[in-house]
Each structure stands twice: as C-alpha cells, then as structure tokens.
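S.K.: just coords:
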C-alpha cells in the first residue's frame, strides 16, 4: 500500500491527530477479527471489542511491546508523541496515565497507517490480538 500522505505531513502532525486516525484503524482490525470469529450480535461484539480497544487493554499491550521489544526506535518516537500530547479530553474509567499511554498506542497505529506501512500494521495488529487472546485464557 502506498503512503496515505506525504512524509512531511504526518511527520508534522501532532500526537492527538495521529491517535485520532490510529483509533479508527485499530478498531477496524478488531471488528474484522471479531466478525471472523463468528460473533454477530451487536451487544456481544461491543462487549468483546472492549477487551482489545479499551485504554487499559492498549496500555497492557504497550507494556508487553516494551517487554518484548516489539517497537522500533522510530515507532517508539510516534508512541511518545501521542503519549505526551496535550489532550483536551479526560480519561473515562481509567487513570490519566493509562489514558495517555493508550493515546500513544493509537498514535503508533495512526503513523503506521498514514505512512503506508501496511505489512507492519497487519503484523502488529495480529500480535496485539494474539496477545490479548493469550491474556484472556
């Protein structure tokens, strides 16, 4: 897949804007996974999706990425850009720190998408899904 936008555009984008895109992209991966696993009832889909897309789940995944050294240094820069961004929304049902870490997680996904790194995005999303699945057992 080719880049969605020019490098200088996403390079200059703030962490919140990257997270805005990344939130949507990660959500699509999760929805696809849930539908492929045979879940079709809207309430069950929503309930199961929260295991993957909640701020707590995303912060957990960042901890695991750091533990397993999954992110490249360049990717970690985009994570930090999202984590450190000044947000005008507040955390719901979680701590401010967890919320900020999840914003960094989403910024990473936004960066990978906007830079056209589809294979890396696919592998990372697959790793996240597998990691959450293992944790649930």
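M.R.: Cool, got the structure. Computed from a predicted structure; not experimentally measured. Numbering: from 1, shown residues only.
S.K.: alpha carbons only for contacts and neighbour counts from here, please
M.R.: Fine.
S.K.: quick one: the spatially most central residue of the chain from residue 52, how far?
M.R.: Nearest residue to the geometric centre of the chain (Cα atoms, centre = their mean): residue 106, 3.7 Å. Using Cα to Cα, to the nearest Å, residue 106 is found at 12 Å from residue 52.
S.K.: ok, now residue 15?
M.R.: Distance, residue 15 to residue 52, using Cα to Cα: 21 Å.
S.K.: sorry, back to before: and what about the residue nearest to the centre of the chain, helix, strand or coil?
M.R.: Classification of residue 106 by DSSP: H, G, I helix; E, B strand; the rest coil places it in helix.
S.K.: Equivalent analysis for residue 91, please.
M.R.: coil.
S.K.: Hmm, it is touching residue 102, no?
M.R.: No: with contact defined as Cα atoms under 8 Å, residue 91 and residue 102 do not form a contacting pair (10.2 Å).
S.K.: if you count what's nearby, which of residue 15 and residue 52 comes out ahead?
M.R.: Using other Cα atoms under 10 Å, the more surrounded residue of residue 15 and residue 52 is residue 15, with 27 against 22.
S.K.: My guess is residue 84 contacts residue 100. True?
M.R.: Yes: Residue 84 lies in contact with residue 100 (Cα under 8 Å); the separation is 7.0 Å.
S.K.: hold the first one in mind and look at this next one:
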C-alpha cells in the first residue's frame, strides 16, 4: 500500500495503538481465565508509555533498516500534547513503537506484527 509510506508517524501511531491494545488483550486472554478487572490491570503493564518505552531499545536489534527508520520517524514526531503519566522521552519511544506496529499492520504484514508482539511480550515479562 503506497499510501502507508506517506502517512504521518502520528497517524501510524494512532493505528498502532489500537493494534497493540488488541495484541495485548489477546495475549492476556490466552493465558487463561481471568476477571475483566484483572485483565485490565495486567494490560496496563504492557500498554503504558513507560512499559512500551522500556522494550524499544532491546527491540531495535531485531528490526530491519526500514523498520528502524519508521521507529525513528515515530520517535521524532511531535504530538500536540504530552501525558502527565510519562516523561517526554518515554512518550516519544512509545509513539515510535506504535508507529512501527501501525505501519506494519497497514502494510498487511500481520506475520511481522505478531513476530514483534511475541518479542515485545517476552521483553516486557523479563522486567
């Protein structure tokens, strides 16, 4: 999809945020039965900007040059606001990760999205 390359990093992050949320929910439900409030609390451990930012440095070594470029573009994007729950650098790193996932999803590369998600979960669970 040629239009994907022309999307802003923030548009990619918008899609990537939804993709990542779905991946996290599927991952948590796949662990076995749990109450919704437990699932929500567990999901926060993955989806918070601080949690996403922690995995980005380790993830970079597994990325292709093109994926690293998308990550860089996402990190350099400047949203109109920053949340109070994360430092600016953490928020920019989480935006980078979401940009990458959004890009891969819109490119139709679901296999790569799942591969990276598996790695992200593994890295996140090491903490």
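M.R.: Done, it's in. None of these values were measured; they are calculated from a predicted model.
S.K.: Report the TM-score for the pair.
M.R.: The pair, once superposed, lands on a TM-score of 0.94 when counted by TM-score structural alignment, normalised by the length of the second structure; 127 aligned residues with a Cα RMSD of 1.1 Å.
S.K.: report the longest helix in the first structure, please.
M.R.: Ordering each helix of the first structure by length in residues (DSSP state H) puts helix 15-36 first.
S.K.: which residues of the second structure does that helix align to?
M.R.: Using TM-score structural alignment, helix 15-36 of the first structure lines up with residues 9-30 of the second structure.
S.K.: in the first structure, what residue sits furthest out from the centroid?
M.R.: residue 41 (24.0 Å).
S.K.: Quickly note the distance from that one to residue 50 of the first structure.
M.R.: Separation of residue 41 of the first structure from residue 50 of the first structure (Cα to Cα) stands at 15 Å.
S.K.: go on, residue 71 of the first structure?
M.R.: 23 Å.
S.K.: again with residue 85 of the first structure
M.R.: Per Cα to Cα, residue 85 of the first structure is found 23 Å from residue 50 of the first structure.
S.K.: Which one of these two is surrounded by more residues?
M.R.: For the pair residue 85 of the first structure and residue 50, the greater number of neighbours falls to residue 85 (17 against 14), based on other Cα under 10 Å.
S.K.: The more buried one pairs with which position in the second structure?
M.R.: Under the alignment (TM-score structural alignment), residue 85 of the first structure pairs with residue 77 of the second structure.
S.K.: again, but for residue 57 of the first structure
M.R.: Correspondence of residue 57 of the first structure to the second structure, assessed by TM-score structural alignment: residue 51.
S.K.: thought that match was touching residue 45?
M.R.: Yes: assessed by Cα under 8 Å, residue 51 of the second structure is found in contact with residue 45 at 6.3 Å.
S.K.: So for these two, which sits in the more crowded spot?
M.R.: Counted by other Cα under 10 Å, residue 51 of the second structure and residue 45 do not tie: residue 51 has more neighbours, with 18 against 15.
S.K.: dump the residue contacts of the more buried one.
M.R.: Contact analysis of residue 51 of the second structure by Cα atoms under 8 Å, 6 or more residues apart in numbering lists 45, 124.
S.K.: For it, identify the helix or strand it belongs to.
M.R.: Using DSSP states H and E, the element containing residue 51 of the second structure is helix 49-60.
S.K.: Distance from the chain centre to the helix or strand following that helix, please.
M.R.: Next along the chain after helix 49-60 of the second structure, taking DSSP H and E as the criterion, comes helix 65-76. Averaging C-alpha positions (Cα atoms, centre = their mean, to the nearest Å) puts helix 65-76 of the second structure 12 Å from its chain's average.
S.K.: Would you mark the buried spots in helix 65-76 of the second structure?
M.R.: Across helix 65-76 of the second structure, burial judged by 16 or more other Cα atoms under 10 Å covers 67-68, 70-75.
S.K.: before we move on, what about stretch 10-26 of the first structure?
M.R.: For stretch 10-26 of the first structure, burial by neighbour count (16+ other Cα under 10 Å) applies to 10, 14-23, 25-26.
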